[in-house]
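1. Got a sequence here, can you build the structure:
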Amino acid sequence: SWSGEQPDPASSAAPWRVYNVGNNNSVEVARVVALLESELGKPAIKELVPMQAGDVPETCADVDDLMRDVGFRPSTPIEEGVRRFAEWYR
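-> Next up is the predicted model:
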């Protein structure tokens, strides 16, 4: 059953589900920024600071539920995704 202290979407009785649709490959933030700079033709204003409390060194989307329930596995390479985002953003 659902618990607010330990929320687990899979335990909800609600007739819907929320899925993580991100790519399950880890990409460094610096790489994403560089791709955005390239696609938008503008340098980012960066202030590099040490890792902050709560930061994690690496993470990626867990798409296991999406693959199991829907049969879909995200496969868009980061370069293509950022390019398409930049086209939409403009």
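
2. switch to C-alpha atoms for all contacts and neighbour counts from now on
-> Will do.

3. what about Val82, how many neighbours?
-> Residues lying near Val82 (other Cα atoms under 10 Å) number 19.

4. So it sits against Leu35, correct?
-> Yes. Val82 is within contact range of Leu35, at 6.8 Å (criterion: Cα atoms under 8 Å).

5. what number of residues lie near Asp69?
-> 10.

6. Name the SS class of it, please.
-> Following DSSP: H, G, I helix; E, B strand; the rest coil, Asp69 is assigned to helix.

7. Let's compare: structure for the following, please.
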Amino acid sequence: ILGVKADRQYEPMQPGDVSQTYADITAIERDLGFKPQVGLRDGLTRFAEWYRGYFKI
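-> Here you go, the predicted model:
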């Protein structure tokens, strides 16, 4: 998406860190009829393009 390799530096877990999280929008779909209009990859790509333009990088 960004065209660069991530420079990851893993650090030990800190107190309060959550090791795993999962997005579950079942309730909002059921209760409000919300369904995402943009997929994850497309959304990340759009955000990266906006970010680069906004911060002129």
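
8. Helices along the first structure, start to end?
-> Residue ranges of the helices in the first structure, as given by DSSP state H, are 29-40, 64-70, 78-89.

9. Let's have those in CSV, adding distance to Ala53 of the first structure.
-> Shown next, in CSV, are the helices of the first structure (distance: least, Cα to Cα, whole Å):
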stretch, distance to Ala53 of the first structure
helix 29-40, 17
helix 64-70, 28
helix 78-89, 27
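
10. of all the ones you listed, which lies closest to Gln52 of the first structure?
-> The closest of these to Gln52 of the first structure is helix 29-40. By Cα to Cα, the value is 14.4 Å.

11. Now do the closest one and helix 78-89, the angle between them.
-> Relative orientation of helix 29-40 of the first structure and helix 78-89, computed by axes from the mean of the first three to the mean of the last three Cα atoms, to 10 degrees: 50 degrees.

12. any idea what Asp17 of the second structure aligns with in the first structure?
-> When the first structure is aligned by TM-score structural alignment, Asp17 of the second structure is paired with Asp55.
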